[in-house]
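Asks: here's a sequence, model it:
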Amino acid sequence: MAYMDDVAAIAATRHARMPVVTASTDSVDFLAPVHEGSTICLEAFVTWTRNTSMEVFVKAITENLLTGERHVCTTAFLTMVAVGDDGKPTKVPSVYPESEEEKWLNEGAEERAQYRKKRREQSKTLAEKFGADFPWDPTHNPKA
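Replies: Coordinates of the predicted model:
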């Protein structure tokens, strides 16, 4: 998963031509196993931009080096934010999808962005409820 973040950052940096930071990672769904002796190839591209953020699609393909058999083993969307010299978010160029697949991903991006916004609000609620001072004790069983 760390490699997925690295590859997404490379794609976003190439698109924006400025440094980026990771804002979120959507669910990472493992679709096929990666067996010992296989390789993994990661591909990523920016599917959509807002003002300072970029949605990046990452795909990981596993290949059996002995048979050449290849499978998509996982996919994910990451949101990267471009940052200027002052360390603050800065505007990024738009995306111009060309292939049918790129257009399809671009058309669904706004809906995914709304889902991320809702998920972020839920994460903030969890962080408030179970903050840094929450007493973590595996034997503790709080009443609901």
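Asks: use CA for all of it now, contacts and neighbours both
Replies: Will do.
Asks: where's residue 72 relative to residue 16, distance?
Replies: Taking Cα to Cα, to the nearest Å as the measure, residue 72 falls 27 Å from residue 16.
Asks: who's more crowded, these two?
Replies: Set residue 72 next to residue 16 and count neighbours by other Cα atoms under 10 Å: residue 16 wins out with 23 against 18.
Asks: any idea how many residues pack against the closest residue to that one other than its chain neighbours?
Replies: Closest residue to residue 16 in three dimensions, ignoring its sequence neighbours and counting by Cα to Cα, 6 or more residues apart in numbering: residue 92, at 5.5 Å. The criterion is other Cα under 10 Å. On that basis, residue 92 has 21 neighbouring residues.
Asks: got it, and residue 65?
Replies: Taking other Cα under 10 Å as the criterion, the count of residues near residue 65 is 11.
Asks: so the residue nearest to residue 16, which of the three states?
Replies: What DSSP: H, G, I helix; E, B strand; the rest coil gives for residue 92 is coil.
Asks: from residue 64, how far out is it?
Replies: To residue 64, residue 92 is 38 Å away according to Cα to Cα.
Asks: try residue 127
Replies: According to Cα to Cα, residue 127 and residue 64 sit 42 Å apart.
Asks: before we compare anything, build this one as well:
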Amino acid sequence: MNVKKPADSYTMMTELVLPNDTNVFGNLMGGRLMYWMDIAAAIAAAKHCNAPVVTASVDNISFENPIKLGNVVHIEANVTRAFSTSMEVHLKVWGEDLTQQYKYKSNEAYYTFVALDPNRKPRQVPKLEPVTEEDQRLFDGALRRRQLRLILGGKMKPDDAAELKALFIKE
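Replies: Take a look at the predicted model:
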């Protein structure tokens, strides 16, 4: 199985915020944005593993700035780390006001996807090799984020989360 780089999965998705996408304040609804983010993240994950993928988890979507009616949404996604059958995807979301000609950060998040074989069972994914300093930073943090997800999901005991414990306990 080939080793891949984060740039190999890079995906940029662009949408226009229309009236049907907004709430009563004229802002893009969070659920609609999460839907678009899920699609962008799934494309990035599928590019990494060349297989169908399903969403396993969504982490801490923090909404920093609303995106207004008529603005453009840019969603950047790429795989930050590959585990055995799962991949973490980092997303950054930008709003763009075309009339005022400026871009602004809306939010970011991490999604986890599992690759599936033809029988819809989890399958191995290619390893990921970080290239840039930013790639390495996201790659290193992915293991801690994964351990936190597993603890919160009841699939790992806190005492077994060595990477997380190392942040808080100096031996």
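Asks: give the equivalent position in structure 2 for the residue nearest to residue 16 of structure 1.
Replies: In structure 2, the residue equivalent to residue 92 of structure 1 is residue 125, according to TM-score structural alignment.
Asks: residue 88 is in contact with its match, correct?
Replies: No - in this structure, residue 125 of structure 2 sits apart from residue 88 without contact. The criterion is Cα atoms under 8 Å, and the distance is 11.5 Å.
Asks: please enumerate the shared neighbours of those two.
Replies: With contacts taken as Cα atoms under 8 Å, 6 or more residues apart in numbering, residue 125 of structure 2 and residue 88 have residue 82 as neighbours in common.
Asks: what's the longest helix in structure 1?
Replies: For structure 1, the helix that runs over the most residues, judged by DSSP state H, is helix 100-129.
Asks: which helix or strand contains the most centrally placed residue in structure 1?
Replies: Note on structure 1: the residue nearest the mean C-alpha position is residue 78, at 1.6 Å, using Cα atoms, centre = their mean. With the criterion set as DSSP states H and E, the secondary-structure element containing residue 78 of structure 1 is strand 70-82.
Asks: ok, back up a step: aligned partner of the residue nearest to the centre of structure 1 in structure 2?
Replies: Counting by TM-score structural alignment, residue 78 of structure 1 corresponds to residue 111 in structure 2.
Asks: how about residue 112 of structure 1?
Replies: Matched by TM-score structural alignment, residue 112 of structure 1 corresponds to residue 145 in structure 2.
Asks: ok, that match - how many residues close by?
Replies: When counting by other Cα under 10 Å, one arrives at 17 neighbours for residue 145 of structure 2.
Asks: quick one, strands of structure 2?
Replies: Under the criterion DSSP state E, structure 2 contains strands at 11-16, 53-63, 72-82, 86-97, 102-115.
Asks: and the residue nearest to residue 16 of structure 1, how far from residue 32 of structure 1?
Replies: Counting by Cα to Cα, the gap between residue 92 of structure 1 and residue 32 of structure 1 amounts to 34 Å.
Asks: do residue 63 of structure 1 as well
Replies: In this structure, residue 63 of structure 1 lies at 11 Å from residue 32 of structure 1, with Cα to Cα as the measure.
Asks: great, nothing more from me.
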